[in-house]
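Chemist: pasting the structure only:
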């Protein structure tokens, strides 16, 4: 009998399987990218061969690799390469933009991202007049990606005047009808369309940069929430294919195709079986409404600080129904961006209608964000088998703003993570990066603490335990992409995707989780990231 020797053995650790029995092991044997065996150290000796690498974990904790179930890898990489405008005043943003402009040709676009006017310590607004001294065209995306500020030169190049209107978008205007430079939702596309197009090389550079940061944070898989969202083209899928085939991409990608590009698929049924363990397409992604912070999320009740506003919809009811029915009938999983309770209700009604017309037993349709819900909507998600995909980090980053703009009934259901969990909805953990920090540990901290930037605790009854929060970033996130048989838990035969964290991690408080650093990231049995040791070996 030929003996099976492992490629790698991890021993002397606490290997937390996150399986249904929540088993813990001391050691793991890995072979050919998968988990060969789990057990105690005596068992592992059976798999040691002449070429087996043995790694002493020194008591550290091993978890299944983190899966971010909703992020934007192109946007994230792009932002890592452009100007971070997450400052506490508009004058600091002006300084950063001015500095870049001084180093650039006057016709070169200056691109920034990440501003959040609610964090400004001064009242000076950010609009086209903020940048009157700068000749270059300027485009700065708000942290939420649903609003941007541009200067007069950019408005001019895009042909935006007092008469310009766009369906599904808002061009903010002053009392005299002149555009202020604030563009919301589809209005941003008017400027993006005149900006220099992205090349394959630049798109590749973005993905490689994001990939590098993801593995440093223990992320082994991501769900790409809308191919085409960043560049407006299917070049994005081509670039991911090329990088994956060239082995330049570590993280595994489950991609959603933006509904605008659905026609490219020609009705081919790709769900769950197109691609491989490293890159596959399984979902169609569409937007129903906007954001809570920007007060464009569609609500059943008006916003507390603007009683005339209940948000906006991206499509007419008929368009939404057509898009959902077409994708559902073709056999796809459907992932819909819906933040407000009115948007969520609308989408659940359309899912129900599609399922009645074309029954499917295991569709796993998703509500991306599912920010403001109600008891009846949670029950309907359960009845229909719909998966919510929340971002716990938004509670930390935006909770103070939500408290200001939402009335009490809506406020009581913001990211109802514990209610989702207890209802058996199996919510999938995610970041929506670059909207917020992509670190899963930051997300787990936010789920455990529900603490806002101003140290308020937002609905403490919705806190998750450490184990529950981890489960959303592992087993539940794997299930949300039909991957529970190959990842999300550490079991024999599954992919050897793991993250190594400090000893006793499973006893950590929220604050300790927040300050934790990833020690090692393993994808397919290969160490793709290892934190440098601060001490010198003698």
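Modeler: Thanks, I have the structure now. As the structure is a prediction and not an experimental result, all values here were calculated from the model.
Chemist: CA only for contacts and neighbour counts going forward, please
Modeler: OK.
Chemist: contacts for stretch 397-417 next, please.
Modeler: Outside stretch 397-417, the residues that touch it by CA atoms under 8 Å, 6 or more residues apart in numbering are 118, 292-293, 295, 301-305, 370-374, 390-392, 395, 427, 436, 447, 451-454, 456, 458-459, 462-464.
Chemist: also this one, for the comparison:
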């Protein structure tokens, strides 16, 4: 027998307790067939030798926003501006670049008020720079954006009797004048002017993004919201993923979470859908797991509250130093509406991925998961709470009893940890973006970047999970620190369990997909995981990234 590929390395970390390490692995097609003595004496069509490197399972980003990031690669990068004068200069330069077309949009991404002494751009100044051009500057959290008067006119926000949409706010000053800030679901008013993005444009964004994913050692990702709501880019967004895969332009495996708004009422036989004959799903009864190894449906994505930085996350105690929204954020819909729609989706075969950052939102998320599982049993994949940002001890305990997975972003700790700590105050710091307590409780801790909210250098995120240090050197909930091996598992084994794909990925075992990350040092033994290099990435037995090329 001749293998398609043999990889040798100084060390191969499998994360399989039956064979924790190896020095060689064999591949046929896209699958692993054996290690070391199991492939001894066999030849292969190709060999990849990494005598000074460590091979691990390919990294999994369990929650990110790929088209959003890919499209934003051509927008103004506001994350580098320090002080509003620099931001205004970037906007002015983009207006000049766009030339004479008055309808061309001015796009920017990565705004964070902490880079500007807590201030937001002045709408009058933006109007001076942009005139009648539409403007769309996205906050780094994704839960707010900044626009100008011209755009607010286009969406009708200046008309008498304008009403904020459910789950969103066009922010106004004390005199009732718009500030240019648009929060949560109200962003959909602006995005409606841009949607739908063309499939070809989305294919280009996916290619640009996933080429960069491969360079970070990422072989799989979960796309946290497609096809609907303010997070979707087209009602036929899945077609872009399929087209990218067919043309060899998708350089990592995609698991797609349809947004709850993309689901609609479906009916079947009276005995179907747990004996109720109806639920919330997609046409033809397509549900979780449908697809192939490159593009497959995952959980249904449900937004329940907003962001921590914007103080729109729904909490049970006041935020510090923020007076908007009664100082406790808000849910994006009524509990009654969530219950009807979420239970209908679960009944139709969709495991739940509930965005809940504030503890009030987490309370509701846990109640919905509890009711869904009691009424309809467990599904193929565990239900998830996305972010689990401000989680009380009792919520950790309840989540463990329900057997859920959670995706707090350790990568937030460095760049925005100081802001998060200041927003909740000393009494709640220990609840922020937990690690150790989640593992100890028995819940699944899945690693994710939430790109582009934070970057997708998952090595940096893993190191933050280990040291819990902010950019200014403050320690955020030091007791929540995890080990380097735990950090690696969050982006491999545990991410695979959280996405319901542990049978195919997450550990290196015979029969699993031949997806590997090759590092210059062992991420388990390195003094600083963030400082090791990605040497290569292998997707299904083929190089998707090679630093040596």
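Modeler: That came through fine. Because the structure is predicted, anything quoted here is derived from the model rather than measured.
Chemist: still on that earlier bit, the contacts of stretch 397-417 of the first structure in helices, which ones?
Modeler: 395, 447 (DSSP state H).
Chemist: which of the contacts of stretch 397-417 of the first structure are buried? Put it as a PyMOL command.
Modeler: One line in PyMOL is enough to select the buried ones among the contacts of stretch 397-417 of the first structure; burial here means 16 or more other CA atoms under 10 Å:
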select buried, resi 292+293+295+301+302+303+304+370+371+372+373+374+390+391+392+395+427+436+447+451+452+458+459+462+463+464
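Chemist: how close does residue 491 of the second structure get to residue 249 of the second structure?
Modeler: 23 Å (CA to CA, to the nearest Å).
Chemist: looking at the two, which is more packed in?
Modeler: Between residue 491 of the second structure and residue 249, residue 491 has the larger neighbour count (other CA atoms under 10 Å), namely 29 against 20.
Chemist: which residues touch whichever residue in the first structure pairs up with the more buried one?
Modeler: Residue pairing (TM-score structural alignment): residue 491 of the second structure is matched to residue 473 of the first structure. Contact analysis of residue 473 of the first structure by CA under 8 Å, 6+ apart lists 66-69, 428-430, 440.
Chemist: recalculate using a threshold of 10 Å.
Modeler: Contacts for residue 473 of the first structure (CA atoms under 10 Å, 6 or more residues apart in numbering) come out as 64-69, 219, 427-430, 440-441, 443-444, 488.
Chemist: in strands only, show me these.
Modeler: Counting by DSSP state E, the part of the contacts of residue 473 of the first structure found in strands is 64, 66-69, 219.
Chemist: count the residues that sit near residue 211 of the second structure.
Modeler: 17.
Chemist: from residue 178 of the second structure, how far out is it?
Modeler: 40 Å.
Chemist: doesn't residue 478 make contact with residue 221 of the first structure?
Modeler: Yes. Using CA atoms under 10 Å, residue 221 of the first structure is in contact with residue 478, at 8.8 Å.
Chemist: what touches both of these two?
Modeler: What both residue 221 of the first structure and residue 478 touch, as defined by CA under 10 Å, 6+ apart, is the set 66-69, 254, 487-488.
Chemist: most neighbours, which of those residues?
Modeler: Compared across these, residue 66 has the highest neighbour count, 33 neighbours, by other CA under 10 Å.
Chemist: which position in the second structure aligns with that one?
Modeler: Checking TM-score structural alignment: residue 66 of the first structure goes with residue 59.
Chemist: relative to residue 300 of the second structure, how far out is its match?
Modeler: On the measure of CA to CA, residue 59 of the second structure and residue 300 of the second structure end up 22 Å apart.
Chemist: do residue 408 of the second structure as well
Modeler: Separation of residue 408 of the second structure from residue 300 of the second structure (CA to CA): 18 Å.
Chemist: residues contacting the match of residue 66 of the first structure?
Modeler: 213-214, 216-221, 252, 447, 458-459, 488-493, 495-496, 505-506, 515-517, 537.
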